[in-house]
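S.K.: Quick one, fold the following:
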Amino acid sequence: MSKDKVEEKGLVSEKSSREKMVSGSAWMTGGSILSRLLGALYIIPWMAWMGNQEVANSANALYTIGYTPYALFLNIATAGVPSAIAKQVSYYNALGEYKISQDIYKKGLQVMAVTGVAAAALMYVIAPFIAANSPTASLSDGTQVIRSLSWALLIIPCMSVTRGFIQGHHTMAPSAISQFIEQLARVIFMLAAVYLIRIVFNGEIVDAVTASTFGAFVGALFSIVYLLTIIRKKKPELDYNLAHSKNNIKISTNEIFKSIIKTAIPFIIIGSGITLFQIIDQFTFAPIMKTVSELTAKQIENSYAIAAGNANKLIMIVISLAGSMAITSVPLIADLLAKKKMKDVRRQLSDSIQLFFFIMLPAAIGMAVISKSLYTVFYGYSAFGTGILQLSSFMSIFLGLFVLLGSTLQAADQTKPALSAMGIGLVVKLAVQYPALSILGTYGMLVSNIIGFGVTVLLMLWAMYKMTKLNINFLLRRLLLMVLITTGMALIVFIAQKGIAIFFAPTDRFGALINMTISSSLGGIFYFYASLKTRLADRLLGSRVQRLRTKLKIK
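M.R.: Down below sits the predicted model:
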């Protein structure tokens, strides 16, 4: 009996679903991590070429002021689309309705072309208003940077539709590779532009930042060319599926259009969650800090750059892990719902949460422990920057869980609870923002995020429990084991850092790099060994890990 036939009878559905989750997450995680690492590593030469640390921080603040509203417009134009398209395509493919899934892709391209133009035009027009309400010293500079990002919105929506269509076929590798290509092209362009403007021609800071942000357009261009090449290669397979489509379901083009919009809007709102929290920070941080502190406008700008820019670039590396798992789980859950396999849906949701904590806990806690060395390597030593990165690392767990739960709830047709949870979290964030900044200064911005996302995550978990009756005791036992292993890892890294600091000070870049590399490697080895020794990795990652444990003779 073929594997496909066995799966149809539900005999290995759990194994198949878990393997798809692990394999897909591996591809998307690899792509996301490489992309995020590139997006963080470029900052070292980028800031060095901008000028001294104060000038570089100002340039980074200007860059962040442009990118935060851009991320919101990008979410509005595209955020819901890959997941919405993937969900729809996977659903209809599971029913054998391949013609409908291809019609969804074609209609999605048309819709996104329109939304891309509209979003680009709107962002260009309101750029002065956004700049005027942001912590920047120059209105004209802020406007110029924000407008340079609007061009990317013309391409990225159609690119996102194509990614979603490919993901709907449970093929994650092209999406992961396209992310890497997009980031690589962007980084090469922006570094070349900054070097020419600042080092060769001694140009203005604002021009260098503008060229950097325009790199988003260049990266998107390279990415969409690659994706279209993949679609072209898949044409024989797509044509075969189309020829064998069941065509039992009749649905008009308008119905497809409505389906895409209806599915995408909640994904857009949830996908904009982190950016909406950041927009609140961008619009309220400077006014509140002027009221509750004695910091100058320049000090406020630099503090914002460190908290919203420097630390954020690093924690987004670990948050991308959650995004990768969410992207993978959406089509899998949609597929199981289409086949009315509710027990498998419950298993899939449980596996997603466990896999999240298995990867996210050591990544986030590890980053918090090595924060001094990590911050020094990227930005130069700063006690304030180190403290901000430590708190941001803990915050990343809440942000990552929000990304995962928001997407999986929507995939499980629990859109209303997901939206309600996020709305309540935003209200809590707004309510806590002023007192948190007043009492804790810049740290208060991060604390209000933790509280807001914490409320949202709890409400989402409750909604998930009500729907599936997840085995909470089982999840808590697994989580406790992960916490214990992570704690052991953190202690090893902490002790190793103290010992290495005697020979390599973590306050200069070279010493920090040596310190970080050795201590984090020791911690990683311990976590890897402990997860194999306790059989935790076997249960979460499957038979391949079990074979690896046997080869390594770990009993």
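S.K.: hey, let's count contacts and neighbours off CA atoms from now on
M.R.: OK.
S.K.: Show me which positions of stretch 506-523 end up buried.
M.R.: 506-507, 509, 511-516, 519-520, 522-523 (16 or more other Cα atoms under 10 Å).
S.K.: And that stretch, how far out from the chain middle?
M.R.: Centroid separation between stretch 506-523 and its chain, computed with Cα atoms, centre = their mean, to the nearest Å, is 26 Å.
S.K.: Quick check: Ala501 touching Asn515?
M.R.: Yes: here Ala501 reaches Asn515: they are 6.8 Å apart, a contact under Cα atoms under 8 Å.
S.K.: to compare against the first, here's another:
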Amino acid sequence: MDYRRKPLQMKDTHHEKLIQGSSWLSVGSVFSRFMGLLVLIPWYAWMEERGNAANGLIQMAYTVLTLFMLLSTMGLPNAVAKQVAKYRSISEYQVAHRLFVRGIQASVGLGIVFSALLLFLAPLFAEAAGAGPALASTIRWMSPTMALFPCISVIRGYAQGNNDQPLLSFSSVVDKLLQSLYWVISAFTILKVFTGDFLTAVHQAAFASFIGLLGSLVVLLLYLKKDREKVEVQLPISLNKVEISTGELLLEALKEAIPCMLLSISVFVYPLIDQLTFIRTMAAHTNYSADQLMTLFALFRANTEPFVLLLAAVVSTIGLKKIPLLTKRAANKQFPEATRLVSNALQRSFYVLVPLGSWMILLAYPLNTFLYQANPLGSRVLIEALLMAAALSLFIVTSVLMQSFGQMALAVYFTLAGLVLKGILQLPLIELLEIYGPHSASIIGLSLSCALSFWKIKKEARINYKLVLRRLLLISVITVLIAALTFLVKQICYLWLDPANRWQAFSICLITAAMASGMYGFLTLKIRMVDKLVGTNKAQKWRRLLHIK
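M.R.: Just a heads-up that it's a prediction; the model follows:
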């Protein structure tokens, strides 16, 4: 195969190709969220009465791990992706290869340092969260994951810079699949075969993240072995006209990547604030025991998290599908087309968010029963969490839209404004609303960030929100009609199916989901709404397939 391709124009690579694989990456993200939800069904059932405590511990540990992961890479994967794409596009293969090698070397050091920090700081995080030694030991089981993660992230950044996004999606799928398998098998072995302690199972669930990363590393190493052939052909024909030190390369890239990292971190700072404030504040103002407080934390944060992340992943996947094209149009100052794409992105987001969020809220009780157990309080908290997930979804969409217009700095400031408001309201709302307080503070903080982003998007994209609002109104009317029918079907199902039984609750969810999605798809295709979102040709193809006139 001839790898000596002609240099591509910068406008086709540096701006577009770096985000071009968003669809592939989103597929991997949705799969990961879905697997994360499924694995909890047997896990929670086997834990029996310790299910909420186990969920709370593992959620707290993963929140700390995620924060350390983002801090350890410091935007390095995005930096490598951007610079590799940039210099390969102008046939400076030596520079791109040198950057990748130095990135790997830096990532090894970062992995060792942050793994050690996680190991030694675990008791401090546990004490701050009010969870004690059980959380500290769980976090420590994640230190091997921390050692491996930066190196894997840099390889993924290199693959993204080479525009090999399908590989990234596949490596993420392998990661989550192996993690889930180890999680379930270890839990079954410990709890059912040897009737061991629940904390041992929690520790192995924490260690499962390392097993998943090992599988992902194997996939990426096989990719690098295959990529070596291409590199060996391209290095001798490198133009070598650019003279730049590795330090300057990394500094140049990190200036662009660090704001992205800050936005990514902000999504995980919200649950971290909840983790550091809820148990301690409740302990100071209530008479709940330590076990009861951990159960309450699990109900509002750990048990709702899979639903929140799944909804946000689906909405952002559908809504942001055309972001690469929008980025290119905005960079080329083709503002009329960019405005149309912004409007389309918002409409696509609402098209998914409103009906899916409404269905999940309407079915909160059987959904909670299916995944965990029948619990009226857990169901009510899930409803509030889904409202927060709607705000989070819009926050993600608007933040990415602002980045597409080069408003990265403002996106960071708007995010910080929401976080500050969340921090100010957190303690008073916990004292006032108890278990409902943290999500209420998150909804208000995210809403502020979204409102500021909508204002700036309108100013930059010169978008007329009237069309978006009209489309939202139509979507809402259709959703209300289908929700009423769904509620009726749900109540009929209750006549012979018990929503407090796991598998009967699943049947209720399945029946209502099939009916609601079928009706929504039929109506939006029938009135040609889908045509405005995905294009007439694709919509017409779907109508022919479904025999809709």
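S.K.: on that earlier part again, narrow the buried residues of stretch 506-523 of structure 1 to those in helices?
M.R.: In this view, these that belong to helices under DSSP state H are 509, 511-516, 519-520, 522-523.
S.K.: Tell me the one among those nearest to Leu532 of structure 1.
M.R.: Checking these against Leu532 of structure 1 by Cα to Cα gives Gly523 as the nearest, at 14.3 Å.
S.K.: Quick one: map the closest one onto structure 2.
M.R.: With TM-score structural alignment defining the correspondence, Gly523 of structure 1 maps onto Ala516 in structure 2.
S.K.: show me the contacts for that match.
M.R.: When contacts are counted by Cα atoms under 8 Å, 6 or more residues apart in numbering, Ala516 of structure 2 touches 359, 482-483, 486.
S.K.: What of Ser371 of structure 1?
M.R.: 386-387, 389-390.
S.K.: If we use 10 Å, what do you get?
M.R.: By Cα atoms under 10 Å, 6 or more residues apart in numbering, Ser371 of structure 1 lies in contact with 311, 314, 365, 377, 385-393, 506, 512, 516.
S.K.: Out of these, the closest to Val345 of structure 1 would be?
M.R.: For the contacts of Ser371 of structure 1, the nearest to Val345 of structure 1 is Ile365 (29.7 Å; Cα to Cα).
S.K.: Was I right to think that closest one contacts Phe358?
M.R.: No: if you go by Cα atoms under 10 Å, Ile365 of structure 1 and Phe358 don't touch, sitting 11.7 Å apart.
S.K.: list residues touching both of these two?
M.R.: With Cα under 10 Å, 6+ apart, Ile365 of structure 1 and Phe358 have common neighbours 483, 486.
S.K.: residue in structure 2 matching Lys372 of structure 1?
M.R.: Per TM-score structural alignment, Lys372 of structure 1 is aligned with Tyr365.
S.K.: and if you look at Arg478 of structure 1?
M.R.: So Arg478 of structure 1 corresponds to Arg471, using TM-score structural alignment.
S.K.: How about its match, nearest residue that isn't a chain neighbour?
M.R.: Leaving aside its sequence neighbours, Arg471 of structure 2 sits nearest to Gln347 (Cα to Cα, 6 or more residues apart in numbering; 6.9 Å).
S.K.: and the alignment partner in structure 1 of that neighbour, how many neighbours does it have?
M.R.: Gln347 of structure 2 maps onto Gln354 in structure 1 when the alignment is built from TM-score structural alignment. By other Cα atoms under 10 Å, 19 other residues sit near Gln354 of structure 1.
S.K.: Now the helix or strand where Gln354 of structure 1 lies: buried residues?
M.R.: In the assignment (DSSP states H and E), Gln354 of structure 1 maps to helix 342-369. For helix 342-369 of structure 1, burial by neighbour count (16+ other Cα under 10 Å) applies to 342, 344-358, 360-369.
S.K.: again with stretch 159-170 of structure 1
M.R.: 159-170.
S.K.: Please name the residues that touch the match of Lys372 of structure 1.
M.R.: 373-380, 382-383, 499-500, 505, 509.
S.K.: Check the gap between it and Ser26 of structure 2 for me.
M.R.: 28 Å (Cα to Cα, to the nearest Å).
S.K.: aligned partner of Ser507 of structure 2 in structure 1?
M.R.: Alignment note (TM-score structural alignment): Ser507 of structure 2 maps to Ile514 of structure 1.
S.K.: residues in contact with that match?
M.R.: So Ile514 of structure 1 contacts 373, 377, 497, 500-501, 503-506, 520 (Cα under 10 Å, 6+ apart).
S.K.: Once you drop chain neighbours, what's closest to the residue nearest to the spatial centre of structure 1?
M.R.: Residue closest to the average C-alpha location in structure 1 (Cα atoms, centre = their mean): Ser320, at 3.5 Å. In space, and not counting its chain neighbours, Ser320 of structure 1 is closest to Ser32: 5.8 Å by Cα to Cα, 6+ apart.
S.K.: any idea which element that neighbour lies in?
M.R.: Going by DSSP H and E, Ser32 of structure 1 is part of helix 13-41.
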